[in-house]
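# mind folding the following:
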Amino acid sequence: MKYFIGYIFLSCMIFQSCTQSNEKINGVSFVASNNAIADEHLSPVVSLNSNYAALMPFGFIKTLEHPDILFNTEKQWFGERETGVIQYAEKLKAKHIKLMIKPQLWVWRGEYTGDIIMKTETDWLLLETAYRHFILEYARVAEAVNADIYCIGTELDTFIAARPDFWHQLIREVKRVYSGQLTYAANWDEYKRTPFWGALDYIGIDAYFPVSDSRTPTVEECVEGWLPYKEEIKRLSERLEKPVLFTEFGYRSVDFSGKEPWVSDRRKTTLNFEAQTATTKALFDTFWKEDWFAGGFIWKWFHNHNESGGMADTRFTPQNKPVERVIQSHYKKFK
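Below you'll find the predicted structure:
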């Protein structure tokens, strides 16, 4: 009898372990709108089998060399402001969707935030003060809504390289007001230089790695293209003993979707849903079964599902495209 009981106990432990390791962060990057959200806007998120959503309040900078950050103003859309983040968070949590709060900067005309650089020490200090205010304000919001993860920045490579001491201090200050898990969203070509992973809970990567030069790549081709990147990411994860989180991932529904996945302008106009599906499947096949990989957030998801994406849309969103069913099926396996 004791052997039978021991067998049952061992079987339960193995099952529990497998169940725990199988669960991933199956997230959507939930785009802010100018309106409050309702249950009807969240049913498609639940149907996708998502268990996380990233909420993204924005701060705005006039130029790459301008130190002031405007945020939480009445001129911004509802979902980009503090009141909107709180309302979105409450509605998502009511649907049992966990949260990552991910404040982001936007430079007018869409210039790359990784190139933000100040000309003088005075301007660097002004930028640090403005950014500290921005991040600590939303850290308090993240604590108030009991967000599971807080992201302290997105694709700010030059800012970090120029002012590493500021970032280490900022992390300490965030931890005084926010008690959840922390990450930073490094660009795909930046993450190996980020100096403060040891102080965070996740190695966060915006995973726009080039994996194929083909017009319509196959899943196998893209998996092969991922191999060198995967090994580098895995080595960093093991060395730092930190799980990896894709703070953004996704592909456009266009030709050559795996060649330069970060390109978001409107020059690419040729629809290719097969390419979007293959690149997405390959990313899932490459990472989601790995123990050191925590999951990720698809870029991007709009609240008005029935009016978003569709078979004439070349943008990133998977909504109302064949790849949406791929994500839905995959997320179900790892929920």
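# only C-alpha atoms from now on, for both contacts and neighbour counts.
Noted.
# now what about the longest helix seen in the chain, what contacts it?
When the chain is parsed with DSSP state H, its longest helix is helix 121-144. The contact list for helix 121-144 (CA atoms under 8 Å, 6 or more residues apart in numbering) reads 59, 66-69, 71, 82, 86, 101, 103, 118, 150, 152-153, 166, 170, 173-174, 177-180.
# selecting buried members of those in ChimeraX, what would you type?
Applying 16 or more other CA atoms under 10 Å to these leaves a buried subset, and the ChimeraX line that selects it is:
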select :59,66,67,68,69,71,82,86,101,103,118,150,152,153,170,174,177,178,179,180
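# one more, so I can put them side by side:
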Amino acid sequence: MKTFHRTVVFSTLLLCSCGANSSDSDLKYVFSHNSTSDIKSKINGASIVAPSHPVDDAAFRQLASHHVNFICLLPFAYVREGNPEVFYNKFFQWWGEKPEGIAECIRMAKLHNMSVMVKPQLWISDGLYTGDLKFANDEEWQVFEQTYYTYLLTMLTVADSMDADWFCVGTELGQFVKNRSSFWSSFIDSARKHFSGRLTYAENWDNYESFPHWNKLDAIGINAYFPLSDSLTPS
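Alright, predicted model coming up:
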């Protein structure tokens, strides 16, 4: 149980529903509340960051006792700086990062009537921020896109097979979005064919207005670490 406790953090992903017909300017400043994809009930959410070994139903009973009704599962894939290939589902990875672990966590969450989002993320060697990830030439970009696409599709297939409610197509990938916008448009279209739930993308609080495809998604996802003060010594 101690290991599980270390993997659970309260989610800071802010979901704002958006209508498919909203203009780009509307999406920057106004979040529609007339869409059929509105989020109408209060979310009491927790994030589960890839448990290292299998957990049992006792962990989810404990979450339910704290009135958690929505969980976000965060499996990681890995990228080494200088190598565009995305690595996932390898022998060294934790149980909660592999398809079988994700499927089992979804199953247990559903037993407790929790909604589930699967939110695959990237971990880059040497601590490089994902928003700064970019490559030197088109050949490297293509390798990265192909392996990232396969990773996402694997996670998407698991999520759909277990009736997950939400899938997040990416997290804080600003340079990737800026340099390869067509990839995102194409993948979102493909995801619609493989996943019956709702789709979002999670951008950092200081860059969410730059994502060009909000109108193709069901919600605007913001990692809402907004600063509360500009002062070094706020009171």
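# narrow the contacts of helix 121-144 of the first structure to those in strands?
Cross-referencing those against strands under DSSP state E gives 59, 71, 101, 150, 152-153.
# with these in mind, which one is nearest to Gly27 of the first structure?
Comparing those against Gly27 of the first structure with CA to CA places Ile101 closest, at 12.1 Å.
# which position in the second structure aligns with that closest one?
With TM-score structural alignment as the criterion, Ile101 of the first structure lines up with Val118 in the second structure.
# check contacts around that match.
Applying CA under 8 Å, 6+ apart to Val118 of the second structure gives the contacts 72-75, 155, 159, 164, 166-168.
# using TSV, lay out those residues together with distance to Gln175 of the second structure.
Shown next, in TSV, are the contacts of Val118 of the second structure (distance: CA to CA, whole Å):
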residue	distance to Gln175 of the second structure
Cys72	24
Leu73	24
Leu74	21
Pro75	21
Met155	22
Ala159	26
Ala164	28
Trp166	24
Phe167	21
Cys168	18
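# show the buried residues in those.
72-75, 155, 159, 164, 166-168.
# ok, so of those, who is nearest Trp214 of the second structure?
Closest to Trp214 of the second structure out of those is Cys168 (12.3 Å), distances taken as CA to CA.
# list the contacts for the counterpart of the closest one in the first structure?
Counting by TM-score structural alignment, Cys168 of the second structure corresponds to Cys151 in the first structure. Listed by CA under 8 Å, 6+ apart, the contact set of Cys151 of the first structure reads 100-103, 182-185.
# picking that back up, how far off centre is the longest helix of the first structure?
With CA atoms, centre = their mean, to the nearest Å as the basis, helix 121-144 of the first structure stands 20 Å off its chain's centre.
# and stretch 42-49 of the second structure, by the same measure?
Mean-position distance between stretch 42-49 of the second structure and its chain equals 12 Å (CA atoms, centre = their mean).
# and it, which stretch of the first structure?
On the first structure, the counterpart of stretch 42-49 of the second structure by TM-score structural alignment is residues 24-31.
# on that earlier part again, now, which of the contacts of Val118 of the second structure sits nearest Ala46 of the second structure?
For these, the nearest to Ala46 of the second structure is Cys72 (6.3 Å; CA to CA).
# which position in the first structure aligns with that closest one?
Aligned by TM-score structural alignment, Cys72 of the second structure pairs with Ala54 of the first structure.
# test my guess that its match contacts Lys102.
Yes: the criterion here is CA atoms under 8 Å, and Ala54 of the first structure meets it with Lys102 at 6.4 Å.
# re the thing from before, give me the contact list for the match of stretch 42-49 of the second structure.
Applying CA under 8 Å, 6+ apart, the external contacts of stretch 24-31 of the first structure come out as 45, 49-56, 79, 248, 288, 294-303, 331, 334-335.
# just to revisit the earlier point, tell me the secondary structure for the match of Cys72 of the second structure?
Assigned with DSSP: H, G, I helix; E, B strand; the rest coil, Ala54 of the first structure falls in the strand class.
# burial check on Ser125 of the second structure, number of neighbours?
Ser125 of the second structure has 12 neighbouring residues, counting by other CA atoms under 10 Å.
# count the neighbours of the residue lying closest to it once chain neighbours are set aside for me.
Here the nearest residue to Ser125 of the second structure in space, its sequence neighbours aside, is Arg80; by CA to CA, 6 or more residues apart in numbering that works out to 5.1 Å. Counted with other CA under 10 Å, the neighbours of Arg80 of the second structure add up to 14.
# how about the strands in the first structure?
25-30, 52-55, 58-61, 70-71, 98-101, 104-107, 149-154, 181-187, 203-206, 244-249, 293-301.
# the second one vs the second structure, mean deviation?
Spelled out, it's strand 52-55 of the first structure. Mean deviation of strand 52-55 of the first structure relative to the second structure after superposition (mean CA distance after the TM-score superposition for the first structure): 0.5 Å.
# one more: the shortest one?
Superposed on the second structure, strand 70-71 of the first structure shows a mean distance of 0.4 Å to its aligned residues (mean CA distance after the TM-score superposition for the first structure).
# which residues of the second structure does that strand align to?
Residues 87-88 of the second structure are where strand 70-71 of the first structure aligns, with TM-score structural alignment as the criterion.
# same check on the longest one?
Mapping strand 293-301 of the first structure onto the second structure (TM-score structural alignment) gives no aligned residues.
# show me what that strand packs onto, helices and strands only.
Here strand 293-301 of the first structure touches strand 25-30, strand 52-55, strand 244-249, going by 3 or more CA pairs under 8 Å, 6 or more residues apart in numbering; DSSP states H and E.
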